[in-house]
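1. Need coordinates for the below:
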Amino acid sequence: MGRLFGTDGVRGVANADLTAELALGLSVAAAHVLAEVGTFEGHRPKAVVGRDPRASGEFLEAAVVAGLASAGVDVLRVGVLPTPAVAYLTGALGADLGVMLSASHNAMPDNGIKFFARGGHKLADELEDRIESVYAEHRTGAPWQRPTGAGVGRVTDYDEGFDRYVDHLTGVLPNRLDGLTVVLDEAHGAASRVSPEAFTRAGATVVTIGAEPDGLNINDGYGSTHLDKLRAAVVEHGAHLGIAHDGDADRCLAVDHEGTEVDGDQILAVLALAMREQGTLRADAVVATVMSNLGFTLAMEREGLRLVQTAVGDRYVLEEMKDKGYALGGEQSGHVIVLDHATTGDGTLTGLLLAARVAGTGRTLKDLASVMERLPQVLVNVPDVDKSRVTTSAELAAAVTDAERELGTTGRVLLRPSGTEPLVRVMVEAADIEQARSVAGRLADAVKSALG
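-> Modelled structure (predicted):
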């Protein structure tokens, strides 16, 4: 059996890769690892379970709840809520673990299981490995420790989770949103109720699109991976800005009043300056990945802020933030983590804070986002190469050196092996798009020649 956990939980085609049997077994294993069932006299472990509105989430939720309860864990079932809501409630309710059923921005046939440890924190690799190990032991015949009688877990619908999470979101805003008109694209996903409610309570006039989930339409033409409808709606309604989430609402992208996209790097830049002004940007530092646009790096340098870069993936951003005590981090894709108020990327919180900055300053989002200029960025995937030699090939190193010499201080080159496929990603940024394309093309040829 290959490793089940990927970069963000266990994910696959529901009822094909991700079956009810797998969901049940992993949940029992997670209970034994995260809740330490049976180790404390009189201890009643507790779990929070939520899901996005995918049709497959209904049977997978039933399997997860059954697995947890069979292991002696009391379950608080919160229903359809965003991933960051489940993380927040796991911490706020003192639960031993949290479980979210979602495949984020993936198409409807997919689904996934994401576990949170005490406090609502994502799992370290070590904990994921332990869960897989316990699960594998069971599959090879080792019996579960099974409680009976009053020892089995009880299942309760925790309907208060919705209001408790919305109260948390609105309670951390530095100012209200009165006077703003905001278009929200919910991707027919997990935030279809939460996000409009939070923005409305905060004082905004809200227009919603993509907020009618039917179990089959999640991410279908709406959300952070499909911004055209949001752009059109913002212009049509004369809104101040638009906010787009993905299926589980752990990310946020935005659109200014002219319908122009504001990506995760720009959102980070706007929030960084706001937090520095408010005295909450610890060490005057922002954490981002190596894929952040060079324009973001230059903007942070110009503003006197320190940029700390990590490997690609919001989990690595979060690890660096927790390790060093930084307050703000994120990715170009819109995963933004404000660690004082969330343990993971929270798209609704990010959108609220961005809107609060617009309302509090009286400036347009277009003006605020102009703090950084996005340099043209070209990404080329080079397949069927030996990606393991990216860092050791002398021929490739020479080609990169030549490219960097040509680009100078106004460009950047990044070669990155794919984590899941036999290919190398070539990323080039330059002040001019044609130069970026030209350099990327030459480097892609060099990768084929050196690693083919």
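
2. use CA for all of it now, contacts and neighbours both
-> OK.

3. Leu60: what's it in contact with?
-> Thr19, Ala20, Ala23, Leu101 (C-alpha atoms under 8 Å, 6 or more residues apart in numbering).

4. how close does the third one get to His138?
-> Think Ala23. For Ala23, the distance to His138 equals 13 Å [C-alpha to C-alpha, to the nearest Å].

5. the more surrounded of the two?
-> A side-by-side neighbour count of Ala23 and His138, using other C-alpha atoms under 10 Å, places Ala23 first with 24 against 16.

6. helices or strands up against the helix or strand hosting that one?
-> Following DSSP states H and E, the helix or strand that holds Ala23 is helix 20-30. The helices and strands touching helix 20-30, judged by 3 or more C-alpha pairs under 8 Å, 6 or more residues apart in numbering; DSSP states H and E, are helix 56-70, helix 125-139.

7. which of the ones you listed is buried the deepest?
-> helix 56-70 (a mean of 23; mean count of other C-alpha atoms under 10 Å).

8. Now the element after that one, going C-ward?
-> Trace forward from helix 56-70 with DSSP H and E and the next one is strand 74-80.

9. in that following strand, what's buried?
-> Buried residues in strand 74-80, counting neighbours by 16 or more other C-alpha atoms under 10 Å, are found at Asp74, Val75, Leu76, Arg77, Val78, Gly79, Val80.

10. Need the residues that contact that strand.
-> If you take C-alpha under 8 Å, 6+ apart as the criterion, strand 74-80 is touched by 44-53, 65, 68-69, 86, 152-159, 161-162, 190.

11. Off-centre distance for that strand?
-> Computed by C-alpha atoms, centre = their mean, to the nearest Å, the separation of strand 74-80 from the middle of its chain amounts to 21 Å.

12. what angle do it and helix 56-70 make?
-> 170 degrees (axes from the mean of the first three to the mean of the last three C-alpha atoms, to 10 degrees).

13. that older thread, keep only those of the contacts of strand 74-80 that are in helices.
-> Val65, Leu68, Ala69, Val86, Gly161, Phe162 (DSSP state H).

14. any chance of the residues you listed in CSV, plus distance to Thr260?
-> Listed next are these as CSV, based on distance: C-alpha to C-alpha, whole Å:
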residue, distance to Thr260
Val65, 43
Leu68, 45
Ala69, 48
Val86, 32
Gly161, 35
Phe162, 32
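
15. and Leu4, how far is that from Leu22?
-> When distance is defined by C-alpha to C-alpha, Leu4 is 10 Å away from Leu22.

16. typo on my end, it should be Thr364
-> The spacing between Thr364 and Leu22, counted by C-alpha to C-alpha, is 48 Å.

17. Here is a second sequence; please produce its structure as well for comparison:
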Amino acid sequence: MGRKFFGTDGIRGRTNEAPMTAEIAQRVGQAAGAHFMRGDHRHRVVIGKDTRLSGYMMESALISGFTSVGMDVVMVGPVPTPAVAMLTRSMRADLGVMISASHNPFFDNGIKLFGPDGYKLSDETEARIEAILKDDPKLVPPAEIGRARKIEDARGRYIHFAKSTFPEHLRLDGLKIVVDCANGAAYQVAPSALWELGADVVTLGVSPNGFNINDGCGSTSPAMLQARVVEEGAHIGIALDGDADRLIVVDEKGTVIDGDQLMALIGVSWAERGLLRGGGIVATIMSNLGLERFLEGKGLGLVRTKVGDRYVLETMRGEGYNVGGEQSGHIILSDYATTGDGLVAALQILAGLVESGRPASELLRQFEPLPQLLKNVRFDGGQPLETSPVKAAIADAEARLSGTGRLVIRKSGTEPLIRVMAEGEDETLVAEVVDRICEAVKAAA
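-> Have a look, this model is predicted:
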């Protein structure tokens, strides 16, 4: 069985439409539970969620699936994705589940699975779970049905963990921080952690109602944060996405700083302190060519992977790196976490801000990015990238950018989109080639 359900970041889709229905969620619980039921101990799964209305439905369906095959369930409520990964390990659970569609609108939802080590599942493990899905579940006898319970201190445990990654000799006293939690999973934990470290905290996106997650706020919509940082005279702004595994920063002037700049700062800082492993960092094919050239100038390397923080992490683990991430703001610091963690990454940036005494606009501008343009084209089916006109447009673009830039064309792993990205030294040329390819894709879609 192929990857019918799993994409680049678990299972995701529009709620109440396949594959994001209660029925399929129950079957996923049964299949994943069956796969991880090994040994004769009481088996346990940790389930967290973000603030979407559909989270209640998906949570109930997953609980039904897991308990029906004999697995106990621990519910931790709305917490960031990295909190689920951390709690799965600390509670010695066999499996962790995060119910979230990350930065997508409220009407989407998703299921992310973590193994007992707190890492996202490999493609091979997901394929084995999909293979189990096609068979009838093996239900346990009534006396062996799993139990479900909720723990109330999950947020406190995560706040303690996040604060432990911040240097003990530093505090955030005197720092005014605007934090935008996207009306998502971190709406309580992020402001609390920053306040406990001494910051003057101004909050945005901390009033979830089931519908407003990522709606005009958070890391994918930073305009409100930009305006508020300037209005408040804040030193810095922090934006998380719906499940808080992504970070975007706004400097004191209201300028957005992306993940490439943040990785550059952390990577070079750690290298100077002898903490960086692997001789560089890991990023995806979408990271700016300016980052690669900057790191080379510092004697550091950049290893590129497919898009998806799971692929970044696989390379980090396989080749011994401890800093990696994506331009979109997924930053993985494997000394602390097994997945992207927006709050933990933000604390590293804030530590640098405190220690340097420099304004964010200076500290966070590590390199001059090359002109880069990304456009998305929605399609309703078929294989637009396989058509002759699209292939011709791509070939022409590659020839025109040769030696001065890059071209990346790919299907989204989470939405029906073709993503067209180009970068190069000539901004006009970059725009021309992207527009021509997009027009060709639209005509073929």
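
18. Need the TM-score between these chains.
-> After superposition, the two chains reach a TM-score (TM-score structural alignment, normalised by the length of the second structure) of 0.91; 436 aligned residues with a C-alpha RMSD of 2.5 Å.

19. Which among the contacts of strand 74-80 of the first structure count as buried?
-> 44-53, 65, 68-69, 86, 152-155, 161-162, 190.

20. residue in the first structure matching Gly424 of the second structure?
-> Aligned by TM-score structural alignment, Gly424 of the second structure pairs with Ala430 of the first structure.

21. need the contact list for that match.
-> Leu375, Pro376, Gln377, Leu407, Thr410, Gly411, Arg412, Ala436.

22. ok, these in the second structure, which still hold?
-> On the basis of both residues aligned by TM-score structural alignment, their matches' C-alpha atoms under 8 Å, what survives of these in the second structure is Leu375, Pro376, Gln377, Gly411, Arg412, Ala436.

23. What's the ChimeraX syntax to select whichever of the residues you listed are buried?
-> This is the ChimeraX syntax for the buried subset of these, where burial follows 16+ other C-alpha under 10 Å:
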select :375,376,377,411,412,436
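
24. Just the ones of the kept ones among the contacts of Ala430 of the first structure in helices?
-> The helices, defined by DSSP H, take in Ala436 from those.

25. export the kept ones among the contacts of Ala430 of the first structure to JSON lines and tack on distance to His32 of the first structure?
-> Converted to JSON lines, these look like this (distance: C-alpha to C-alpha, whole Å):
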{"residue": "Leu375", "distance to His32 of the first structure": "49"}
{"residue": "Pro376", "distance to His32 of the first structure": "49"}
{"residue": "Gln377", "distance to His32 of the first structure": "46"}
{"residue": "Gly411", "distance to His32 of the first structure": "50"}
{"residue": "Arg412", "distance to His32 of the first structure": "47"}
{"residue": "Ala436", "distance to His32 of the first structure": "51"}
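
26. closest to Leu281 of the first structure among the kept ones among the contacts of Ala430 of the first structure?
-> Leu375 (25.4 Å; C-alpha to C-alpha).

27. what does that closest one align to in the second structure?
-> Under the alignment (TM-score structural alignment), Leu375 of the first structure maps onto Leu370 of the second structure.

28. what about that match, distance to Thr404 of the second structure?
-> Relative to Thr404 of the second structure, and taking C-alpha to C-alpha, Leu370 of the second structure is found at 10 Å.

29. quick revisit: quick check: the helix holding Ala23 of the first structure aligns to which part of the second structure?
-> The aligned range for helix 20-30 of the first structure is 22-32, by TM-score structural alignment.

30. Quick check: Lys253 of the second structure is in a strand.
-> No. Counting by DSSP: H, G, I helix; E, B strand; the rest coil, Lys253 of the second structure is located in no strand; its state is coil.

31. so what's the closest residue to it other than its chain neighbours up against?
-> Nearest in space to Lys253 of the second structure, with sequence neighbours left out and distances taken as C-alpha to C-alpha, 6 or more residues apart in numbering, is Val230 at 6.2 Å. Val230 of the second structure makes contact with Glu252, Lys253, Gly254, according to C-alpha under 8 Å, 6+ apart.

32. Quick one: residues contacting the aligned partner of Ala244 of the second structure in the first structure.
-> Applying TM-score structural alignment, one finds that Ala244 of the second structure aligns to Ala249 in the first structure. Ala249 of the first structure makes contacts with Pro82, Thr83, Pro84, Ser104, Glu186, Gly189, Ala190, Ala191, Asp346, Gly347, Thr348, as judged by C-alpha under 8 Å, 6+ apart.

33. Swap in 6 Å and give it another go.
-> Going by C-alpha atoms under 6 Å, 6 or more residues apart in numbering, Ala249 of the first structure touches Pro82, Ala191, Gly347.

34. So what does Ser328 of the second structure match up with in the first structure?
-> By TM-score structural alignment, Ser328 of the second structure lines up with Ser333.

35. Check the contact between that match and Gly264; I expect there is one.
-> Yes. The criterion here is C-alpha atoms under 6 Å, and Ser333 of the first structure meets it with Gly264 at 5.4 Å.

36. Could you check which of these two has the larger neighbour count?
-> For Ser333 of the first structure and Gly264, the more surrounded residue by other C-alpha under 10 Å is Gly264, and the numbers stand at 25 against 18.

37. That one and Gly334 touch, don't they?
-> Yes. If you go by C-alpha under 6 Å, Gly264 of the first structure and Gly334 touch, sitting 4.1 Å apart.

38. which residues of the second structure fall in helices?
-> Counting by DSSP H, the second structure has helices at residues 22-36, 55-68, 81-90, 123-133, 154-164, 189-196, 223-232, 259-272, 289-297, 309-319, 342-356, 360-363, 388-401, 427-444.

39. could you give me the residues in the first structure that the third one aligns onto?
-> Alignment of helix 81-90 of the second structure against the first structure: residues 83-92, by TM-score structural alignment.

40. Having no further points to raise, I will conclude here.
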